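**Q** Mind folding the following:
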Amino acid sequence: MGESRILGLYNEQLRYNAQALGFKRVVKLNKNITREILNY
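**A** Here you go, the predicted model:
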């Protein structure tokens, strides 16, 4: 039982990390787009 619980927590962490990375990527994209618009 303990192992499956740890695996579940690990999967949660992976999912959270993936979401955080995706969010950072989107923010970075938005910053680049904003910069291009301002330079334009």
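**Q** For the rest of this, base every contact and every neighbour count on C-alpha atoms.
**A** Will do.
**Q** mind listing the strands for this structure?
**A** Counting by DSSP state E, the chain has no strands to list.
**Q** where do the helices sit along it?
**A** 2-39 (DSSP state H).
**Q** so how far is residue 17 from residue 11?
**A** Distance, residue 11 to residue 17, using CA to CA, to the nearest Å: 10 Å.
**Q** Next, the second sequence, to be compared with the first:
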Amino acid sequence: MVMKTGQYVLYEQKLKSLLNENAKLVINTKHREFSNWKDPSCSS
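**A** Prediction:
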């Protein structure tokens, strides 16, 4: 139904990379929280 024009494809790629960046951020944050929880002495 949706015509995949060049602009739409570009938008889709941008959206995917944004989601990837978001996922990485979340994972890094969770990892940091977990590390701090494991070793409270080195909390940033």
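**Q** now what about the TM-score between them?
**A** Their TM-score after superposition, calculated using TM-score structural alignment, normalised by the length of structure 1, is reported as 0.74; 32 aligned residues with a CA RMSD of 1.0 Å.
**Q** before we move on, the earlier item: need the residues touching each of residue 11 and residue 17 of structure 1.
**A** With contacts defined as CA atoms under 8 Å, 6 or more residues apart in numbering, no residue is shared by residue 11 of structure 1 and residue 17.
**Q** For the most centrally placed residue in structure 2, give its distance to residue 28 of structure 2.
**A** Nearest residue to the geometric centre of structure 2 (CA atoms, centre = their mean): residue 22, 1.9 Å. The gap separating residue 22 of structure 2 from residue 28 of structure 2 is 10 Å, by CA to CA.
**Q** ok, back up a step: which position in structure 1 pairs with the residue nearest to the centre of structure 2?
**A** Mapped onto structure 1 by TM-score structural alignment, residue 22 of structure 2 lines up with residue 13.
**Q** Next one: its match from residue 28 of structure 1, what distance?
**A** Distance from residue 13 of structure 1 to residue 28 of structure 1, by CA to CA: 22 Å.
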